[in-house]
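A.B. asks: this is the structure alone, sequence omitted:
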């Protein structure tokens, strides 16, 4: 089940629950109790060069998973650290999962890079081209990614994907443009964390134009464009975007949203149809917060974490 109200944190390691299922850890030790049924758990694949309780290399974890678990029944997988994730990119895991796709016919939910800051800061995680995963799993409904360094994605058509979330401290513009021109007819929730230019976040509001039109996203009802230095520009684009009229929730949180962006929202198309508007972590004045509250009395308006509206303005997640 997808909780459209929940706003995940990049501190979450998904070692207890994911996609509504309890998490089973590979390798499963006999002393941990009976082996869980394959389809009754989300399987966490995790290696570490610092933790003596788990293998140092992800190959060993993947081998155990495919040798000991009836993977034909697995519906959810959480990929954690693949070892030295700040030095080695994720391609080894991408290729292995893609090559074994026939052994994972029931896979519907995949979190790729569930690595918390205490293991690696979000902008240190070395990702890679993840297009192969979408091509290999045409029935995947939920793809969530953490880490933007080296992240790549080619435009795709995917008939089943309902949720796409990408958490980064710096999202490459090439990825944003690929998402924007992909055909995702089933997508209900899109979430992008843009981050900062210093960590590769070089996108602009112009890159979002195909998303704002909504032409390739007929099922989208929850749009989250977050953690941007150019949050005011996003707000201005949203103010006239055709897709907004059919949204249930809009999230422009975590970024550098100022009174300029709020004015755009207030002067643009009506937002009164929204069930929820999140502007959490913002640089709005008290006066603009009051105007938004007055203008949207029936909308669940999230205005928490008001930051000081001074010269130093920052996104919630960068390094």
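C.D. replies: Yep, it's here. This one's a predicted model, so the numbers in the text were calculated from it and none came from an experiment. Numbering: from 1, shown residues only.
A.B. asks: only C-alpha atoms from now on, for both contacts and neighbour counts.
C.D. replies: Fine.
A.B. asks: mind checking how far the helix or strand where residue 132 lies is from the chain centre?
C.D. replies: Assigned by DSSP states H and E, residue 132 belongs to helix 131-136. Averaging C-alpha positions (C-alpha atoms, centre = their mean, to the nearest Å) puts helix 131-136 17 Å from its chain's average.
A.B. asks: can you list the buried residues in that helix?
C.D. replies: Along helix 131-136, these residues count as buried under the neighbour rule (16 or more other C-alpha atoms under 10 Å): 131-134, 136.
A.B. asks: looking at the residues you listed, which one is closest to residue 313?
C.D. replies: Nearest to residue 313, judged by C-alpha to C-alpha, of the buried residues of helix 131-136 is residue 131 at 33.9 Å.
A.B. asks: that closest one and residue 310: what is the separation?
C.D. replies: 41 Å (C-alpha to C-alpha, to the nearest Å).
A.B. asks: which residues does stretch 227-234 contact?
C.D. replies: 169, 193-196, 204-205, 225, 252-258, 260-262, 314-317 (C-alpha atoms under 8 Å, 6 or more residues apart in numbering).
A.B. asks: show me those residues that map onto strands.
C.D. replies: 193-195, 225 (DSSP state E).
A.B. asks: and the furthest pair within those?
C.D. replies: Farthest pair in the ones in strands among the contacts of stretch 227-234, by C-alpha to C-alpha: 195 and 225, 10.7 Å.
A.B. asks: those two - which one has more neighbours?
C.D. replies: More crowded of residue 195 and residue 225, by other C-alpha atoms under 10 Å: residue 195, with 32 against 21.
A.B. asks: circling back: save the buried residues of helix 131-136 as a markdown table, and put in distance to residue 210 too.
C.D. replies: Listed next are the buried residues of helix 131-136 as a markdown table, based on distance: C-alpha to C-alpha, whole Å:
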| residue | distance to residue 210 |
| --- | --- |
| 131 | 19 |
| 132 | 23 |
| 133 | 23 |
| 134 | 20 |
| 136 | 25 |
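A.B. asks: take this one as well and set it beside the first:
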């Protein structure tokens, strides 16, 4: 499955489009701080991302803008997007939420979205409370040190172990929400359960209330590790969705520590049997359990995660 729609809401705000093909809303221009602004390039040498970004800063009063969505940039633009954003920090003093890579499959398959060192973003915007990144090719950054960051999300068809380990070495005392689409090895997703230990141990992020370890071809192994992981006791929601979860992984969850304190357990998109689906629901009557999108193993197609290429 690919991603076929742009964000229409981000960080609790409606998205206002700014780009060559978008209609510039007069209402948004009158109240720019009431919107998350999506800036998109075309990569045609005229409306490349750098040009559109400069036009955005000239056109919109960004002094009160709190949320930015970075859309399409062409790999041929030769624009270092993180450095471009960092160089504009003085124009965005109120920025608190950033989404990088809001591209549909028609624009760029998720595995083709190419990043560079993203460290400048975290350095230039120390007050960021929410960072979401789509795509993982070339993605790297130094361990993050931030008292402000509360939400960190990675959407990918394969999240490199190096990125997972860097997050685990980060100092984020107030992080509450962590999502990682781990993906498959074919698309750089080579993280192992051992790489997840800082998150599972509960020692890395003491205020974590949501943990998502999703879209993985080792989902059963992750479920078995989560079943005894200290971090679970402090969570309000847990997601092991989108991956190759089978009865083996679900059985491990049921046999492990209690999950009845959770408000939500997201296991949607899975390969569990109907009998196991009923067992999980029966075992957690007070928990909002999402077991939608059940798949049946097909020898011709094999197993496949929800998002890869």
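C.D. replies: Alright, I've got the coordinates. Keep in mind that this is a model prediction, so the values were computed, not measured.
A.B. asks: count of neighbours near residue 6 of structure 2?
C.D. replies: 14.
A.B. asks: that one pairs with which position in structure 1?
C.D. replies: Correspondence of residue 6 of structure 2 to structure 1, assessed by TM-score structural alignment: residue 13.
A.B. asks: what helix or strand is that match on?
C.D. replies: Going by DSSP H and E, residue 13 of structure 1 is not in any helix or strand.
A.B. asks: show me the helices in the stretch 101-250 of structure 2, by range?
C.D. replies: Taking DSSP state H, counting those that start in this stretch as the test, the helices found in the stretch 101-250 of structure 2 are 119-124, 161-168, 197-200, 219-227, 247-255.
A.B. asks: need the winner for burial among these.
C.D. replies: With neighbours defined as mean count of other C-alpha atoms under 10 Å, the helices of the stretch 101-250 of structure 2 peak in mean count at helix 219-227, which reaches a mean of 23.
A.B. asks: relative to structure 1, which residues correspond to it?
C.D. replies: The aligned range for helix 219-227 of structure 2 is 231-239, by TM-score structural alignment.
A.B. asks: next: stretch 267-284 of structure 2.
C.D. replies: With TM-score structural alignment as the criterion, stretch 267-284 of structure 2 aligns to 279-296.
A.B. asks: and for stretch 95-110 of structure 2?
C.D. replies: Under TM-score structural alignment, the match for stretch 95-110 of structure 2 is residues 107-122.
A.B. asks: not counting the matching stretch itself, show me its contacts.
C.D. replies: With C-alpha under 8 Å, 6+ apart, stretch 107-122 of structure 1 has contacts from 10-14, 19, 73-81, 85-86, 125, 137, 139-148, 168-169, 318-319.
A.B. asks: now do the strands in the stretch 51-200 of structure 2.
C.D. replies: Counting by DSSP state E, counting those that start in this stretch, the stretch 51-200 of structure 2 has strands at residues 67-70, 97-100, 130-134, 151-155, 177-183.
A.B. asks: tilt between the fourth one and helix 161-168?
C.D. replies: Here strand 151-155 of structure 2 runs at an angle of 170 degrees relative to helix 161-168 (axes from the mean of the first three to the mean of the last three C-alpha atoms, to 10 degrees).
A.B. asks: quick test: name the residue nearest the centre of structure 1.
C.D. replies: residue 165 (2.4 Å; C-alpha atoms, centre = their mean).
A.B. asks: need the contact list for it.
C.D. replies: Going by C-alpha under 8 Å, 6+ apart, the list of residues near residue 165 of structure 1 reads 143-145, 189-192.
A.B. asks: can you pick the most crowded of those?
C.D. replies: Within the contacts of residue 165 of structure 1, neighbour counts (other C-alpha under 10 Å) peak at residue 189, which reaches 22 neighbours.
A.B. asks: do you know how far the counterpart of it in structure 2 is from residue 132 of structure 2?
C.D. replies: Using TM-score structural alignment, the partner of residue 189 of structure 1 in structure 2 is residue 177. Applying C-alpha to C-alpha, the value for residue 177 of structure 2 to residue 132 of structure 2 is 11 Å.
A.B. asks: same thing with residue 73 of structure 2?
C.D. replies: In terms of C-alpha to C-alpha, residue 73 of structure 2 sits 16 Å off from residue 132 of structure 2.
A.B. asks: can you select the buried ones from the contacts of stretch 107-122 of structure 1 in PyMOL?
C.D. replies: Selection of the buried residues among those in PyMOL, burial being defined by 16+ other C-alpha under 10 Å:
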select buried, resi 10+13+14+19+73+74+75+76+77+78+79+80+81+85+86+125+137+139+140+141+142+143+144+145+146+147+148+168+169+318+319
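A.B. asks: returning to what we had before: I'd like the contacts of residue 165 of structure 1 as a markdown table, with distance to residue 110 of structure 1 appended.
C.D. replies: A markdown table is the format used below for those (distance: C-alpha to C-alpha, whole Å):
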| residue | distance to residue 110 of structure 1 |
| --- | --- |
| 143 | 5 |
| 144 | 6 |
| 145 | 8 |
| 189 | 15 |
| 190 | 15 |
| 191 | 15 |
| 192 | 16 |
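A.B. asks: give the contact list for the match of residue 189 of structure 1.
C.D. replies: Applying C-alpha under 8 Å, 6+ apart, we find residue 177 of structure 2 in contact with 150-153, 208-211.
A.B. asks: please apply the same query to residue 265 of structure 1.
C.D. replies: Taking C-alpha under 8 Å, 6+ apart, one finds 235-236, 238-239 in contact with residue 265 of structure 1.
A.B. asks: now stretch 188-207 of structure 1: buried residues?
C.D. replies: 188-197, 199-205, 207.
A.B. asks: and residue 149 of structure 2, how many neighbours?
C.D. replies: Counted with other C-alpha under 10 Å, residue 149 of structure 2 comes out at 24.
A.B. asks: distance-wise, check the match of residue 6 of structure 2 relative to residue 296 of structure 1.
C.D. replies: 35 Å.
A.B. asks: what do you get for residue 85 of structure 1?
C.D. replies: Taking C-alpha to C-alpha, one finds residue 85 of structure 1 at 44 Å from residue 296 of structure 1.
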